[in-house]
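[1] model this:
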Amino acid sequence: MSVRLPRHGGAVGQAEKNLFWLPRLAPQLPPAVPSPVAVGRPALGYPWSWGVARWLDGEVATVAGLGDSRETARTLAAFLRALQAIPTVTGDPRLAGRPLAGRDADTRAAIAEVAGVFDARAMTALWEAALHAPAWDRPPVWFHGDFHTGNLLTRGGRLSAVIDFGGLGAGDPAGDLTVAFTLLSAGARAVFRDALGVDDATWLRGRGRALAGGLNAYASYGAVDARVAAQTTRQITAALAG
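    Alright, predicted model coming up:
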């Protein structure tokens, strides 16, 4: 088994959400996803509910192992196509995604903070273009919500599982494009986009979300964690490149 305990208030409620939804989604998803079995209750000074799921073998995906893999790009696209094809529901507040505009102030502050490291003009131009890109105007679709390298497992050099559905929701799927900028090289990224059939506006919003996420992590942890600094530098650079 694996145990997941929220470390901040923003993750409260994820255990219950996963226990309800993942068993309903899993049969329609390749590859494997977590199989929740229980929700633990607050006790012994710990304040929030927490989740228990069956263990999934595998190692965390790496750029060195999968970044250039066209097969991986197609597998990731197939997962998202399958996820987006599952009928969604309305009215569940736990599934509401955060709009891109809701990250504006934090993202502009992060751009200013790292202006000496990255091209502030280019980042601002991308961010403003993403904010003004046409919004998702089709029916809401399922999104993973935190689809990046650290939430992919591999076995034998191939993608074997997608984990951490704490951000699971329904709406604009652009946020799930982050994986293209955290894991894939330019060539594999093009294969992924083609296999998924992403339109220009959604791709632009996805680049904006990847930029915002990378900036937030870099500004928060880059100075104290070399691994995070390297990963987010790649993410920001790839988002700028497109």
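[2] Could you use CA atoms for every contact and neighbour count after this?
    OK.
[3] List the buried residues of the helix or strand hosting Gln84.
    For Gln84, the element it lies in under DSSP states H and E is helix 70-85. Of the residues in helix 70-85, those with enough neighbours to count as buried (16 or more other CA atoms under 10 Å) are 70, 72-81, 83-84.
[4] Please generate a structure for the following sequence too, so the two can be compared:
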Amino acid sequence: MTMHDDQVDVTTDIVAALIQEQFPDWSGKPIHLLPSTGTVNAVVRIGNDLSARFPLRLSDPAETLAALEREARASAELAQVSPFPVPEPIAVGRPGAGYPMPWSIQTWLPGTVAFDADPSGSDAFAGDLAAFISALRAADTRGRLFSGENRGGVLTRHDEWMAKCFEESEGLLDVPRLRRLWSHFRELPRTDADVMCHGDLIPGNVLVTGDRLGGVLDTGGFGPADPALDLVSAWHLLQSGPRDVLRRALACDDLEWERGKAWAFEQAMGVVWYYVETNPTMSAMGRRTLERILDSMTVVPAGS
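    Modelled structure (predicted):
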């Protein structure tokens, strides 16, 4: 089932043809289109050590190429500071064989995504996650600031999106209660300078080995943002006990912790309704995150 109205089909035949045309040294390697909860790219495994990512939503090829090149630079930069395995960029492919956009190739990482191997009750995993976030925060921003795209800047700039989410969530969620919560979150002040962040620490982007962090995927969004942004992982990935382990390890004060909760809330509100039919795993993640946030609030603010 397609997730987006403008979604582009990706098949193993298309991938095989692209590899034969553009990277003939890899032709003949087994190609597996992976079942994925991802919402941005189709992921294809090439042999034992490579993976290819194909943007799912139709966009201008030149803009897509520029975005993939930015992501490759960001991924390479993150790989230099990460204490855990991450994919490393290998090449960027051209449109062809019926696929209309550029695409990218990275190294393949072994492991099981956290959707399939739930690490939420593991204190050790929480400690690993804190070590990953801390290493990223310690990286030099080199004077760069938040780009203004997606999450990680000013909470109130998401009001219009949140209004749509509340409207679309009628009948799915307790919208009046959630509106009151957003009215609290959106007023949280920002006091700390940008730090380097992964930007999307959700279960589908985290690999688990045993009960430990085995690696982190989708690293192309690495960049400067609100220090609270990567704290979305506390709500997407952890139960209350390990969540406290993460908070203590990162020495989060109350404001930073609440802003992390706010970013997780914003993300969760969007995925519940948007993927309720087309990606039930993502939709369920959003519901679970909202439940964890609500459970953490001793009093949900009154008013509207």
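[5] Fetch the TM-score of the aligned pair.
    The TM-score (TM-score structural alignment, normalised by the length of the first structure) is 0.88; 240 aligned residues with a CA RMSD of 2.4 Å.
[6] one step back: mean per-residue distance, the helix holding Gln84 of the first structure to the second structure?
    Its match in the second structure and helix 70-85 of the first structure itself, once the structures are fitted together, sit a mean 0.6 Å apart by mean CA distance after the TM-score superposition for the first structure.
[7] Just to confirm, what residue range of the second structure does that helix align onto?
    Mapped onto the second structure with TM-score structural alignment as the criterion, helix 70-85 of the first structure occupies residues 123-138.
[8] Could you do stretch 186-202 of the first structure as well?
    Across the second structure, the stretch matching stretch 186-202 of the first structure (TM-score structural alignment) is residues 240-256.
[9] List the buried residues of the matching stretch.
    By neighbour count, with 16+ other CA under 10 Å as the criterion, the buried positions of stretch 240-256 of the second structure are 242-243, 245-247, 249-250, 252, 256.
[10] Could you do stretch 188-195 of the second structure as well?
    Neighbour-count burial for stretch 188-195 of the second structure, counted by 16+ other CA under 10 Å, picks out 188, 194-195.
[11] all helices of the second structure, in order?
    Ranges of helices in the second structure, per DSSP state H, are 12-22, 61-81, 123-137, 159-168, 175-185, 232-237, 240-250, 254-274, 280-296.
[12] now the residue nearest the centre of the second structure: how far from Arg73 of the second structure?
    Taking CA atoms, centre = their mean as the criterion, Asp200 is the residue nearest the geometric centre of the second structure, at 2.7 Å. As judged by CA to CA, to the nearest Å, Asp200 of the second structure and Arg73 of the second structure stand 17 Å apart.
[13] next one: Ser183 of the second structure
    When distances are taken as CA to CA, Ser183 of the second structure and Arg73 of the second structure turn out to be 37 Å apart.
[14] Isn't the residue nearest to the centre of the second structure up against Ala234?
    No. When contacts are counted by CA atoms under 8 Å, Asp200 of the second structure is not listed as touching Ala234 (11.9 Å).
[15] How about the contacts made by the residue of the first structure most remote from its centre?
    Of all residues in the first structure, Leu44 has its C-alpha farthest from the mean position, at 32.2 Å, by CA atoms, centre = their mean. Contacts for Leu44 of the first structure were tallied using CA atoms under 8 Å, 6 or more residues apart in numbering; there are none.
[16] what sits against whichever residue in the second structure pairs up with Pro42 of the first structure?
    Using TM-score structural alignment to pair residues, one finds that Pro42 of the first structure aligns to Pro95 in the second structure. Residues touching Pro95 of the second structure, when contacts are defined by CA under 8 Å, 6+ apart, comprise 61, 101-103.
[17] What distance do you get for Pro95 of the second structure to Ala62 of the second structure?
    Separation of Pro95 of the second structure from Ala62 of the second structure (CA to CA) stands at 10 Å.
[18] Touching both of these two, which residues are there?
    Common contact partners of Pro95 of the second structure and Ala62 (CA under 8 Å, 6+ apart): none.
[19] Thr72 of the first structure reaches Ala161, doesn't it?
    No. Here Thr72 of the first structure lies out of contact with Ala161, judged by CA under 8 Å, at a distance of 11.9 Å.
[20] of all the buried residues of stretch 188-195 of the second structure, which comes closest to Ala52 of the second structure?
    Of all those, the one with the least separation from Ala52 of the second structure (CA to CA) is Val195, at 29.0 Å.
[21] OK, contacts around the equivalent of that closest one over in the first structure?
    Using TM-score structural alignment to pair residues, one finds that Val195 of the second structure aligns to Val141 in the first structure. Taking CA under 8 Å, 6+ apart, we find Val141 of the first structure in contact with 83-88, 170-173.
[22] Write the ChimeraX selection for whichever of those are buried.
    Only the buried members of these enter the following ChimeraX selection, criterion being 16+ other CA under 10 Å:
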select :83,84,170,171,172,173
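[23] Closest to Gln231 of the first structure out of the contacts of Val141 of the first structure?
    Proximity to Gln231 of the first structure was ranked across the contacts of Val141 of the first structure by CA to CA; first place goes to Pro173, at 22.4 Å.
[24] can you pull the contacts of the closest one?
    Under the criterion of CA under 8 Å, 6+ apart, the contact partners of Pro173 of the first structure comprise 84, 141-143, 202.
[25] Considering those, which are maintained in the second structure?
    Among these, the ones whose aligned partners also touch in the second structure (both residues aligned by TM-score structural alignment, their matches' CA atoms under 8 Å) are 84, 141-143, 202.
[26] how about a markdown table for these, with distance to Ala64 of the first structure added?
    Putting those into a markdown table (distance: CA to CA, whole Å) gives the following:
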| residue | distance to Ala64 of the first structure |
| --- | --- |
| Gln84 | 28 |
| Val141 | 31 |
| Trp142 | 29 |
| Phe143 | 26 |
| Thr202 | 27 |
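[27] Between the residues you listed, which sits nearest Asp106 of the first structure?
    In terms of CA to CA, no member of these lies closer to Asp106 of the first structure than Thr202, at 21.4 Å.
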